[in-house]
Each structure stands twice: as structure tokens, then as C-alpha cells.
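S.K.: Sequence and computational prediction follow.
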Amino acid sequence: MTSAAATGGWWQRARAAMRDEGARTDHFAPDGLDAHARTLQAAMPLLFAGLIAFAVQIYMDGDTGWHLGAGKWIIANAAVPTADPFSHTMPGKAWTAHEWLAEVLMVGADRLAGWGGLAALFALSAATTFWLLAREAFRHLPARWAVAAVGTTAGLLFPFALARPHMLAWTLLAAWTVILLRAREQRRAPPLAAALLMVVWANLHASYIFGFGLAGLFALESLIENPRNRALLGRWFAFGLAALAAAALVTPFGPSDFLYPFQVSGMEALSVIGEWRRSTIPADNLFYLCLAGLAVLVARKWRTVPPLRLLLLVGLSAMAILHARHQMLFAIVGVLVVLPLLSHGREPRGHLVRVPWFWPAVALLVAVRLAVPYHFQEHSSYPLTLLAKVPEEIRRQPVYNEYSQGGPLVMLGIRPYIDGRADMYGDDFTFRSRAINRGDIVKFREDVARYGIRWAVVEYDDGLKPRLEREPGWRKFAEDKHAAIFVRTN
């Protein structure tokens, strides 16, 4: 077979696969749970939202603190910072506060009802995200399989359910993906109005860049399927241009913000930041189980999987293996792309199962969360009781702190040595901080001299703690089971 013939054959198969992807003829097989589809479609998002509303897990990350600090600064100054206003080690250094809108929303929720208000905000986001996912799952699948798909997605996402901007972006990612898939299913371009999602997304979280990649992929898929339909291609082009304009022109940083995600992803220091680690067994067993299931599904249906969607699934899998945080993309986008493959050729339900009591139930959940006092559970990143013991004259002095403790310090108005903004501190400083945490007393002494450090807060299990207990010129001021505070005596 000649190369041209082989290429032509692949092209024809690709176009046929994309035509077949939407041409489903038979109907849903009877399912004992289908009689309860309406209840299940609403109950699953409510269950996940309830877990978020009352779980202590969402505050297990110190970054929540500096996001709150940034939001307070933005509201107080009626501006988005372009330089570091917080640390005593990098004052004035250029900083892209690309999540400013999420930070303002977080502060608004915090001022409404403290930690409980913040939990209510993220519970609302979770309910909306899983409403979108459940709606698509029950549209494509019999109830028992829809429950399995949504439940598995919840299991993948729950470890990443933290009170940070990325969780608010879940809703936009799900909505954007559904809009693109619906457009392809109906052989049309997305509505221009949908491009306005980028106005919010680009100011909320850097994952909006992935949204552009998705739109480009589905536009290319449409081109392969309909190479002569200029009107359709023109509408896809107009949609993409409108989305680009929304992201570039309605953000504080303009087009330069497009480069930010790529600059961060190239940092060497990501290797020592937990969420950027590789996905491993046994830490990520559910992810690898889903990956194995996806491989089996693709192996069985590879002839009918549109090539670009197969490429997307492979890309999502590779991203999630390399960096655990991308399991979120794998879960949300992956399940929406896989749903038609799981339907075994059944035509999607043309109507949506409407659950009129769902949003009132969500409102009730939010109201309960706001009304019930939230009992914050302290841990090593948030030793708030211990920090409250530090006199004001010491709090105003330069401090040494561990990476994850910087956020709470910012939240309390204390200028940190380092916090979760590794993109601003850079590779060298982040690695240096990690070495000190592990007990490099020489580097610690150098930074004490360089930055005039007068006190230190260290996690109870840090290697630096026993070194400071023996270090001349330092004494232990206070400690508990989470952390210890040391002050200089000379």
C-alpha cells in the first residue's frame, strides 16, 4: 500500500468514526434504577456538595490563607497587585495575581460567615460541577452506569477538594467541555455567548488555557469531518476569536497572562511541591484503576473512537501521570468525553431529566452551612492558637517559616519568609527553603543574617526544629503538637 493510500484510508476512517460517534440508533435498555433516575441525578451532586460543606479536608492546604490575604488586599486597594505586597524576603518583586477574582469571592464568603461561609462557597461550586456531570451521565447512560461514572469522578476529585481557586474553576471546566461536546454532537459551532465564560475563567484560574486547547481540538475535529462547510468553520473561528478576546482584553494583565501557565509548568521547584508530584501507587490507586479501565475501553472500541478524542484521552492520561494535580482534568474532561463511548451506541436522551427541587435543596444546604458554626481543625500548616500567643512586637519582626505556613501568616497580616507562591519566589529560593526545613542550619544562619530574621515558626516534625533547640542565640517560645515557635535571644 502506498503512503498516500494509507493516509487517505486513515482520513476516511477518521471522518467515518466522527460521523458514527453521533449516529446512535438503539435505545436505552431497561434498568431497575432508571425509575429513580430523577432522584439519583440530584442526590449525587447534593451528596458531594454536602461532603465539601462539612469536611475538614478543604482547609488542609496553607495556600487558602494567602489567597484570603490577596483578596483582602485587592478589596482594600481597589486594584490587582502586580508586585509582592506580602513577604519580607521579596518585597516589590513582580507577581502575577492571576486568580484575583477567585480571591475576591473567597474573601466575600469569609466576611459573610467566616470558615463556614468559605465552605459554603466551595460546596455551591461542587454542587454546580456535579450537577453538570450528572446531567450528562444520566443523559448518555442507564442509571446504574451513570451512578458509577459520577461516583468514580467524585472519588478522583475529592482528594483535590481544597478551598482554593482551582475548585471554583471545576464548574467552568465542566460547563465549557459540555458546551463543546454538545456542539460537536449537534454538528454546529458553540454559541458565541458561550465565549463569555472566558471573561470569568481567565480571571479565576490559569486552567482557562486548557479550555482554549479543548476548543481548538474540537474545531479541528469539525474541520476533518466537514472540510467543505465554510459557514460552520467560520462560526468555529468566530467563537475562538471571541473567547480569545474575552480572555485577553478583560483581564488586568492582558495577553501576557497567556504565558503564565507555561512559565510555571517549566519550574524545577515543582518537583518538591506536593500537588505537582507524579501519580504513584498506592497513593493514587483509584486513578490508576480508572486508567486501566480506560485502556480496556479504548482497546475494545478503538475503531469507533474519533482519533482526536483518543489523542485527548492519551494526553489527559499522560498529564495526570506526570503531575497528580492534573487528575482533576482527567476526571472532569475525561468522563465527559468517555460517556458516549460507554453508551454502547445508544442515542443520548433528547431531553434532560428535570429535577425542580435540586436548586432549592442546594440553597438549603448552603443556608445550613452558613447557620451552623464551623469548628476549624488546626494542623501543622495552621497552628493558629500557637501564633496567637506571639506578642505584637515580635509579629512585626522578620520571621522564618515553612512553605505551607506562609499562607496563614499572610492571612494574619504577618510578612512571611516564603509562602505558596513558588512562581514568584523562584526555583533557587524554594529549594533553599526546603533545605532549611530539613535542617540545613548553615543556610538558616545565612538567611538570619541576610533578612534580619528575629523569630521562626516550624512544623513539629521539621528537621530544623531539633537544630534550633540546640542553636546558640535561640530559645523556644512556645510549642504544641503541630508546630514550635523560636525567638532570638541576642
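M.R.: Received, thanks.

S.K.: hey, let's count contacts and neighbours off CA atoms from now on
M.R.: Noted.

S.K.: what's the next secondary structure element after the host helix or strand of His67?
M.R.: His67 belongs to helix 63-77 when assigned by DSSP states H and E. As assigned by DSSP H and E, the chain's next helix or strand after helix 63-77 is helix 100-140.

S.K.: Pull out the buried residues from the helix or strand following that next one.
M.R.: Past helix 100-140, further along toward the C-terminus, the next helix or strand under DSSP H and E is helix 143-157. Within helix 143-157, the residues that count as buried by 16 or more other C-alpha atoms under 10 Å are 143, 145-147, 149-154, 156-157.

S.K.: how far away is Met167 from Met90?
M.R.: In this view, Met167 and Met90 are 28 Å apart by C-alpha to C-alpha, to the nearest Å.

S.K.: Compare the two (neighbour count), which wins?
M.R.: Taking other C-alpha atoms under 10 Å, Met167 and Met90 do not tie; Met167 has more neighbours (21 against 17).

S.K.: ok, back up a step: tell me the one of the buried residues of helix 143-157 nearest Glu99?
M.R.: Relative to Glu99, the closest of the buried residues of helix 143-157 is Leu157; by C-alpha to C-alpha it sits at 20.4 Å.

S.K.: Pasting the second one now:
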Amino acid sequence: MMQGESRRAEILLLAIFGIVLPFILGSSLLIFNDGDVRWHIAAGQWILDHGALPVADPFSFTFPGAKWVTFEWMSQLLYGAAYRLAGFGGVAALASAAIVALHLIVVAQGRRHVGPWGIAATVVLMDLALIPMMLARPHLLAWPLLAGWIAILLRARDADTAPPLAAALLVVPWANLHGSWALGIVIAGFVALDHCLERRWHWPVVRAWLLFGILATAGAMITPNGLDGFVHPLTVSKLETLPLIVEWRPSDPARTPFFFVALAATILILLWRGFRIRPLIAFLLLVLLAMALHQMRHQAMLAIAAAMIVPRSLIRESLRPPLFAGSERRLAIGGTAFAIAALALFRAANPLEPAENGANPRSAIAAIPADLRDKPMLNGYGFGGPMIFQGMKVFIDGRSDFYGDAFMIAYQRMVDGDRAALGDAITRYDLGWSILPPRYDKLIANLDRDPRWIRIHSDPVAIIHRRIDIPSASGSPRAIP
């Protein structure tokens, strides 16, 4: 009796941390708190409307017709389709499904090595690091692929073999969803090297891993972008202006404190419980830690990899027996799939409206005069996505890789208050209006001081100026009081 009750309690706990918690996280309005969310949706809708990928930029007036490598096109297509079907509720349903899939993989992998409370701790620590990055952007859809990839590698390692060649094909959708596939290849390289060293470079083992690695790398080239898409992660990593973007800056306890809480807690658990980990796998985690400390966007990669690797590294006597077997296992898989589908449909069927904030300057956009909407404007970096979503051509948006270092540097000079840079941009692009966040105080002050510009809207999220020599539909424009 007690054994049956214990099993039911374990199933309930795993359902909570594998399905219910991630569904709640994916349904939160926080997943929309990034301006890039909307231009990704807009890109997906563009693909749906044209039945092709945009090879020339359709969104900016600063680089009209310039080459654009849409390396995340599949994610954008999915987000665009989800929005078209059910609005932001559909986007949340898609994001929730991806987050649930990630958690189920982590739970399934971890349960082989630790009990239900160990699983709960693993999920909570992972989520502490992931929540700031839980945004409806392409990387979110790639998270379950990263976890699944690591699970495949580790289970092959446990079986003293290379993964099946068919598993290498997982890289194909991954490379079309997000650029993190490159990290997956690196992780596979570490696991392969560890296995080859243990087997003293036994040729059948080396050959199996070589074939797997070659096939996986080749799979990354099966995209509409070909070689351009394959090298794009390297192209992005070489940009000198990445530190201008918050997520590419070094990790900071003031900005992501819970990442450091999760990191400290994980280290304490390892010291308390004791652990065994092969040197190369430990080195892999240290490399991921260095990447996460160097650029906060890599915190998610470390959190997922650690959630997959650390539970198996705790000192234990043996693997835990499966929770389900035979027909019961098939029933559990079917029931889980049904639950995920039902929750996703429930989420999609209920309308969702993102909160008004810097990622969604709703009131300011509504206040833009109709006669300005088709004229060149100077926008805040984070406002590019919402403006594109509303069908307006932008000065800049979140595609820093598309705009390049020189343009990003010139833009930052304007933000920092360089009046000459502002004057050059106004002249070169014939800027007629601006929509900027209040934190761009130096740039806003320059516009306020310029007699050729007047402020026509101001709220806590955005400030709008227009040039006085551009006539409005109602006559001469007036400054707000």
C-alpha cells in the first residue's frame, strides 16, 4: 500500500514540475517583455504571406533591399503562424509547449539518477536561471532540442557507444530554428573525445563518433541559407558592438541575481552530496560557465546542460528503475501528449494581451499621427520590433547582425548625446519624427533643444518628436504642454 502511495506521489510531483509549472511559466505575460518578439512574429507573417524567405530586408528604411540572412526562419514561421491562428494566446501556447517539452526531457533524464525531490530541485534551479530568458523568441524553441541532444549523447555514452546516426539529423531542424546548434556540435565533441580517450582511441569507437559528427555538421548546412546560414553564428560572435546589447554583456548579479543564486546552490549541493564526473565533462561545464559569465545570454545554455549532467554526477549506488514499463509506459506517453495538447489549446483559446512597457509601447504607437507613419523616423532600439509589427519601416531593430558594427556605433553615438551624429542621421535619412524611450535622455534632450523639432507625445514608456517643417494633416504641428 505504502509503495503504491509513494509511486502515486512521485507521479504527481513529476507532473507538477514537468508539465504544470512550465505551462504556467510559458503562459506568463513576461514572455512578451522583449521588443524582438514582435519582429520575429512579423517575419513569420511575411513568410506566410509571400511563401518564401525574405532575402532582402523588408523592414528597415536605412538598409532597403540589403541582404538579410534569415537563419531563424523556422522559428519565425512558427511564431507567425501561431499568432495568425490565435493572436498572442497562440504565441504563448507555442512557447508553453516548448517549455513543457524542455522540462519533460530534464525530468525524464534526471529521474534515472535522483528521486522526485532531486528532480524538483533540479527544475527549480534551472528555472531560476532560465526565467529572465523565457521570451517568445527563437532560442526558446531550441531549448528542448538542446536538452534532447544532450540526453541522446549521455545515453549513448552510458551504453558505451556513439549515438545512432539518425540522431544526428536532429541538427537539421535545430539549424533552421536557432544558431545554438553550433554549441550542440561542441558539446558532442566533448562527449566524443571523452569516450575515445576512455576506450584508448579504439578505431570502431572513433569511427562511429566521426561519422556522427560529420553527419551532424552536414545537417547544419541543410537550410535555405546554405553556407551563409552555416557560418552565421561565427559572424555574429565576431561583431565588435555586441556589448551594446544587454544580453551580450557579462553576467551581472544586479541584473540576473537568481542565476548566481542557482549557481551557488548547485555548487553547495555538489559539495554536500559528493559527486563523480569525468574530467572532460567537468571541463565542458566549466567552458559553459565561462561563456555564461562572459555573456549573460549563455546562462540558459549552462542551466540546461547542468540540469542534464549534474543529477547523474551525484554519488549513487545504481540507476533508479523505470517508473513505467510496457503498456503502462505507452499509456503514460499518450496521456502526457494529450495533456500538453489540451493545455496548449486552452492557452490558445483564451485571448492574451501583453502589458504596456518598453517592449510594447501601445499608447505611444496609438498616438503617432497618421501622416507620420510612412515617413522615416528615429526609433529606440527596443521599439524596432513593435514598429515593424505595426507595419512601419524602422531606423533600427534587434537585428544587430544585419545592421553591422559601423551603423550600431553611429547609433550609439546618438544615444550618448553626440549632436553631430544626430545631425548626420537627420540629413542622411531625412528623418521626420522620432519615438524613443525615456532612458535615451541625452538624445531626447538634443531633440528638445533643437528648434526644428517639437515634442508631441510623452508617457512613461515613450516620447515622440516631429520636425516642424513637416506639415501635419491638421495644419502646423503643436508641441505638447
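M.R.: Nice, I can see it. All of these numbers come straight from a predicted model, not from anything done at the bench.

S.K.: Provide the TM-score value for the superposition.
M.R.: Once the chains are laid over each other, their TM-score by TM-score structural alignment, normalised by the length of structure 2 reads 0.90; 459 aligned residues with a C-alpha RMSD of 2.3 Å.

S.K.: Any chance of a markdown table for the buried residues of helix 143-157 of structure 1, columns distance to Glu479 of structure 1?
M.R.: Output for the buried residues of helix 143-157 of structure 1, formatted as a markdown table (distance: C-alpha to C-alpha, whole Å):
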| residue | distance to Glu479 of structure 1 |
| --- | --- |
| Ala143 | 53 |
| Trp145 | 51 |
| Ala146 | 50 |
| Val147 | 47 |
| Ala149 | 46 |
| Val150 | 44 |
| Gly151 | 41 |
| Thr152 | 41 |
| Thr153 | 40 |
| Ala154 | 38 |
| Leu156 | 36 |
| Leu157 | 34 |
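
S.K.: wait, which of these is closest to Thr489 of structure 1?
M.R.: Nearest to Thr489 of structure 1 among those: Leu157, at 47.0 Å, using C-alpha to C-alpha.

S.K.: That closest one matches what in structure 2?
M.R.: In structure 2, the residue matched to Leu157 of structure 1 (TM-score structural alignment) is Leu130.

S.K.: same deal with Arg230 of structure 1?
M.R.: Match for Arg230 of structure 1 (TM-score structural alignment): Trp203.

S.K.: Ser434 of structure 2: helix or strand, and which one exactly?
M.R.: Using DSSP H and E, Ser434 of structure 2 maps to strand 433-436.

S.K.: after superposition, how close is that strand to structure 1?
M.R.: Mean deviation of strand 433-436 of structure 2 relative to structure 1 after superposition (mean C-alpha distance after the TM-score superposition for structure 1): 0.8 Å.

S.K.: For the helix or strand following that strand, buried residues please.
M.R.: Next helix or strand after strand 433-436 of structure 2 toward the C-terminus (DSSP H and E): helix 441-449. Neighbour-count burial for helix 441-449 of structure 2 flags 442-444, 446-447 (criterion: 16+ other C-alpha under 10 Å).

S.K.: Which strands or helices does helix 441-449 of structure 2 pack on?
M.R.: Packing partners of helix 441-449 of structure 2 (3 or more C-alpha pairs under 8 Å, 6 or more residues apart in numbering; DSSP states H and E): helix 400-415, strand 453-458.

S.K.: on that earlier part again, quick one, what contacts the match of Leu157 of structure 1?
M.R.: By C-alpha atoms under 8 Å, 6 or more residues apart in numbering, Leu130 of structure 2 lies in contact with 299-300, 303.

S.K.: Show me which of those residues is closest to Ala56 of structure 2.
M.R.: Lowest distance from Ala56 of structure 2 to the contacts of Leu130 of structure 2 (C-alpha to C-alpha) belongs to Ala300, with 31.2 Å.

S.K.: Just the element for the residue mapped onto the closest one from structure 1, please.
M.R.: With TM-score structural alignment as the criterion, the equivalent of Ala300 of structure 2 in structure 1 is Met328. Per DSSP H and E: Met328 of structure 1 is located in helix 327-342.

S.K.: can you give me how far that helix is from the chain middle?
M.R.: What separates the centre of helix 327-342 of structure 1 from the centre of its chain is 15 Å, taken as C-alpha atoms, centre = their mean, to the nearest Å.

S.K.: and the next element down the chain from it?
M.R.: helix 358-371.

S.K.: Which residues outside that next one are in contact with it?
M.R.: 42, 46, 50, 53-54, 113, 116-117, 119-121, 123-124, 127.

S.K.: Taking these, tell me the two that lie furthest apart.
M.R.: Taking C-alpha to C-alpha, the two most distant members of the contacts of helix 358-371 of structure 1 are Ala42 and Ala113; they sit 26.3 Å apart.

S.K.: which one of those two has more residues nearby?
M.R.: Set Ala42 of structure 1 next to Ala113 and count neighbours by other C-alpha under 10 Å: Ala42 wins out with 24 against 18.

S.K.: The more buried one and Val355 of structure 1: what is the separation?
M.R.: The spacing between Ala42 of structure 1 and Val355 of structure 1, counted by C-alpha to C-alpha, is 7 Å.

S.K.: Check Ala174 of structure 1 too.
M.R.: Taking C-alpha to C-alpha, one finds Ala174 of structure 1 at 19 Å from Val355 of structure 1.

S.K.: ok, now His375 of structure 1?
M.R.: Per C-alpha to C-alpha, His375 of structure 1 is found 33 Å from Val355 of structure 1.

S.K.: again, but for Ala113 of structure 1
M.R.: Distance from Ala113 of structure 1 to Val355 of structure 1, by C-alpha to C-alpha: 29 Å.
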